[in-house]
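Asks: The sequence isn't on hand, but the structure is:
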């Protein structure tokens, strides 16, 4: 028995539950026992991790990520799946049947990641295990224990980095690495930590302003402990990581860029497609769909150019948008203020389109400078909308309304907190994130911005269409790179010729697709599913269709695979288009 299972008592639990599964106990009770036990175990597995989508429990140390732990996780999830196999979905009713479909997809996805050993490549073009710790450094702490736990994690960084680099060596040995071509400049965030001693270091951030409720003497002790941890553990660990990247990883990284060229590459890319789209589409089918959608959007873009009164070709118009100073902020503050103005316009209208709104609000802040050069134009989530103010000539104002709708409200900064606040759903649905649903909803919000009146000029409408083309182009480019063996330059040219994205953003985006196979496919396929669901509901319900009730039905599910969302809208139609919320405002999550 491994130490991992022994420490948690999981092997005995699983064996007992397997025997128990053969009894006549209620299927729902057995299913509940499986997912509550596994979810608790999962939180312990990732305790101390604080990235964008972390499910880990608070801790004074970082998670174990070594090969033995990874093998134990694979065995554990394999046994969980076997236990799920012993339950017939037909025995589950109402919301439990939905829970089963969502949970099984989660476990299958987790197992696929372990099977393909994706933990041997623990970073992509704009984020990685070392930069994700920046979220921990920028978190808000209120109690002495939270600061002590944080310092404990700082002291654990050398062990954590050693395990990650050992994993990366395993990947290198079998040709499973990030491509060399996207690694240039990716070590700057490591160097930034090394070059900032003492109080200037990123990891000292939580100690610059501490709560007055902590006595001054205790604050001084915590600050001294933090400075010692940064000097003795953090900076040496980052320095060792930098040497590894420069001397070992980058020189030995693979020269190709296609996922299908990796070990068992075709199966790996198909698994990535399923993880990020929740669908079993082939790369060829996705590529063809992307080409078809691009043709439709291109015609809409030409109509908008005519509406703007521009005389010239499509390429001329793109050049005009990329070079005319009226379309660009002069200062980071101007960009942030415009984003805030757009967000407040949405605030005034969102209640007309969504019935149940989250209690949590969000801040608008710039992307941290250590991440900004290789980061996307914006990111949103619970409590935050990050706007990238780096390289202002690559951040057009005409695209800002679409970006804001996507990343803030009613996109990520609304959907994710709303799911977390949803009563009646198990935690694995409230706090997990399925990309096809989450990104599909956020992209649908850009589409919804037309109805909400957020695009005020033909240029902003073109910005919306350019963003639609950008996401549809991802269907073409991602499959082009990883299945059809497009070159990096070929992918960049396709975006340059078909969208209004600036060159800097085109370069960072293509590198993101190269480094993160399949993820880029989730957006447009997710939006298409929601728009198709809406069209089906509108046709079936006629005058009974209520847009607020429809959006409540979509948002009340938590993050789910697209086929599960389709079934939820079928139930919404069968129920006469009724909102899922009772008169008291709580979700009727038990309704069949």
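Replies: Looks like it arrived, so ask away. Since the structure is predicted, the reported quantities are computational estimates derived from the model, not experimental observations. Numbering: from 1, shown residues only.
Asks: Please make it C-alpha for all contacts and neighbour counts, starting now.
Replies: Fine.
Asks: gap between the helix or strand containing residue 495 and the chain center?
Replies: Using DSSP states H and E, residue 495 sits in helix 488-498. Relative to its parent chain, helix 488-498 has a centroid offset of 24 Å by C-alpha atoms, centre = their mean, to the nearest Å.
Asks: From the contact counts, what lies against the next helix or strand along the chain from that helix?
Replies: Sequence-wise, the next helix or strand downstream of helix 488-498 (DSSP H and E) is helix 503-515. Applying 3 or more C-alpha pairs under 8 Å, 6 or more residues apart in numbering; DSSP states H and E, we find helix 503-515 packed against helix 458-482, helix 488-498.
Asks: and the longest one with helix 488-498, angle?
Replies: If I follow you right, that is helix 458-482. Going by axes from the mean of the first three to the mean of the last three C-alpha atoms, to 10 degrees, helix 458-482 is angled at 160 degrees with respect to helix 488-498.
Asks: related to what we said a few turns ago, name the surrounding residues that touch the helix holding residue 495.
Replies: Under the criterion C-alpha atoms under 8 Å, 6 or more residues apart in numbering, residues 257, 298, 315, 466, 469-470, 473, 477, 480-481, 501-503, 506-507, 510-511 lie in contact with helix 488-498.
Asks: Okay, and the closest residue in space to residue 34 that isn't next to it in sequence sits in which element?
Replies: Of all residues not flanking residue 34 in the chain, residue 80 sits nearest, at 7.2 Å (C-alpha to C-alpha, 6 or more residues apart in numbering). Remark: residue 80 resides in helix 67-85, with elements defined by DSSP H and E.
Asks: One more to weigh against that first structure:
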């Protein structure tokens, strides 16, 4: 369900050679000799060449992925998302996995190549298993989908530094009629198979789609539509003649009217046709083979074999534990009343909010920058390796504010041409309390997602696919772990800020409860909202929006807490085994410098590091 899952697929565990002796009295089976250093070097190089071949092939098959990588090879094209192309994609993955097993000898790989083998194998097997559920996703929903991803691609990632870049932008606009025709086909195909989003999804996705084709040149104003505003700004900044600018803008307007409009109209028509068939049932248990689908989603996102019941019970225990820490802060600040009363206080009292004005929004963004500058100055206490790419703060664009997350991160271009972007949804400042901002910044930017993803992209000497591998439990687990790290070096001095941190931690713990509640225990939307209102300090509007996210994104929300607990558990185990030799900076180097990993592989990496530290000290 992540944006580049189709492109990035492929990896998992290397198997040991089984060497046995024949029965007594018979000749022993030949024992394979230990590979020489030259054999290891050669086999590892061959494997890395294979990875490079597959990665470049997959990049060439996805113009959109090329753009996010900072490449302009097919800057004028969009992806082919047809069923036939998806059949080709999965056939290639099967072919890649077969080649991996038949053409390479795990026993002759160096440590880095063996790790790459495991990751590639895991990804390939997961994608092959996931293809069974190709049509079980809600491909257009209020949280994500091509209807908002394509505007985001052109507006945020398609830079225009030349006339050729502008013409490529316009070519992409001209490709949208066909592209969104395929999106509409996909919606109808899913509906035929009984995969229809819940009722609440339709009004929001229809609004988002209509927003893209509202304004000039689709109507008489008063404002430009999002695409026209963007292309005017980008073309206006070019050092070309006014006549050339006018030509480009006219071409863009023609593409908007003749391609973008009919493309979005096709999606809107499909949504309107399907909408009457939608029900109020929210969990994927309602889908064909829904229980099996959800079990796959949990394996995919957590990279564990934990069942829905196990995740649910763990969530209940974690919620109870964090409530105790919250009670301690309530007592510390001298608040009289129940924990639920305290929840209401911190989510409604004016002291915790900036005004819902442009000045208030700017003050919030200014505080964000201040927090980023502060944590950047403390990184040496926690890290050896730090990213070269910068991260900047932006407000979520108006066209996608409705339904958008409170905050999110977009990775930098791999070639360094574009920084990481930390987005804040400032449409309603009552949804953006000051006391949760530190944890939000630490999670999404530094030392969270930007730190982890930028370091991965900048790694040298590892296959490119590992720099962009997408393991939610690792990536989001690191983000949640990163919320805690600043507390361990003395930040969160304001107890209300620390309560904000706990607010996000309990939110992730409660996700274990409600995601499994919705999709395995058949909780209703209202039942889920009521649980979160009772147990977490967030306003009902925010809770409702998040519950609606979990409904359309089954399993994803469970990965955060599972990943965080793995980082903490491995760290504590390493600390106990190494004693005075444990170095938190070296631990972070170990877990970050391999890129994102399945949690099972992450544990192997940390265990190997602990063993190497012990050996070096002996």
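Replies: Great, that's in hand. What you see is a predicted model, and the numbers here were worked out from it, not measured in a lab.
Asks: circling back: quickly note the distance from the residue nearest to residue 34 of the first structure to residue 120 of the first structure.
Replies: Applying C-alpha to C-alpha, to the nearest Å, the value for residue 80 of the first structure to residue 120 of the first structure is 23 Å.
Asks: now residue 536 of the first structure
Replies: From residue 536 of the first structure across to residue 120 of the first structure, the span is 43 Å (C-alpha to C-alpha).
Asks: what kind of secondary structure is the counterpart of residue 310 of the first structure in the second structure in?
Replies: With the correspondence set by TM-score structural alignment, residue 310 of the first structure lines up against residue 335 in the second structure. For residue 335 of the second structure, the assignment made with DSSP: H, G, I helix; E, B strand; the rest coil gives coil.
Asks: Now for the closest residue to residue 335 of the second structure other than its chain neighbours, how many residues are close by?
Replies: Leaving aside its chain neighbours, residue 335 of the second structure sits nearest to residue 342 (7.2 Å; criterion: C-alpha to C-alpha, 6+ apart). By other C-alpha atoms under 10 Å, 17 other residues sit near residue 342 of the second structure.
Asks: Correct me if wrong: residue 342 of the second structure contacts residue 330.
Replies: Yes - contact criterion C-alpha atoms under 8 Å: residue 342 of the second structure and residue 330 qualify, at 7.1 Å.
Asks: Helices along the stretch 251-400 of the second structure, start to end?
Replies: With DSSP state H, counting those that start in this stretch as the criterion, the stretch 251-400 of the second structure has helices at 261-274, 290-302, 308-332, 339-348, 358-376.
Asks: so who does residue 171 of the second structure touch?
Replies: 76-77.
Asks: give me that answer again for 10 Å
Replies: The contact partners of residue 171 of the second structure, by C-alpha atoms under 10 Å, 6 or more residues apart in numbering, come to 75-78, 165, 251-252, 255.
Asks: just residue 254 of the second structure next, same as before
Replies: 170, 173-174, 217, 248, 260.
Asks: Format the helices of the stretch 251-400 of the second structure as TSV; extra columns: distance to residue 192 of the second structure.
Replies: TSV is the format used below for the helices of the stretch 251-400 of the second structure (distance: least, C-alpha to C-alpha, whole Å):
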stretch	distance to residue 192 of the second structure
helix 261-274	10
helix 290-302	16
helix 308-332	28
helix 339-348	43
helix 358-376	45
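Asks: nearest to residue 92 of the second structure, of those?
Replies: Nearest to residue 92 of the second structure among those is helix 290-302 (20.0 Å), distances taken as C-alpha to C-alpha.
Asks: Average offset of that closest one relative to the first structure?
Replies: Comparison of helix 290-302 of the second structure with the first structure after fitting gives an average deviation of 1.3 Å (mean C-alpha distance after the TM-score superposition for the first structure).
Asks: Onto which residues of the first structure does that helix map?
Replies: Counting by TM-score structural alignment, helix 290-302 of the second structure pairs with residues 265-277 of the first structure.
Asks: If we go by neighbour counts, what in that stretch is buried?
Replies: 265-266, 268-277 (16 or more other C-alpha atoms under 10 Å).
Asks: can you check stretch 78-96 of the second structure too?
Replies: Buried residues in stretch 78-96 of the second structure, defined by neighbour count with 16+ other C-alpha under 10 Å: 78, 80, 89-90, 92-94, 96.
Asks: How about stretch 295-307 of the first structure?
Replies: So stretch 295-307 of the first structure, judged by 16+ other C-alpha under 10 Å, has buried residues 297-298, 300-301, 304-305.
Asks: quick revisit: closest one of the contacts of residue 171 of the second structure to residue 312 of the second structure?
Replies: Comparing these against residue 312 of the second structure with C-alpha to C-alpha places residue 78 closest, at 40.4 Å.
Asks: Alignment lookup: that closest one to the first structure.
Replies: Counting by TM-score structural alignment, residue 78 of the second structure lines up with residue 62 in the first structure.
Asks: Confirm for me that that match is in contact with residue 153.
Replies: Yes - judged on C-alpha atoms under 10 Å, residue 62 of the first structure makes contact with residue 153 at a distance of 5.7 Å.
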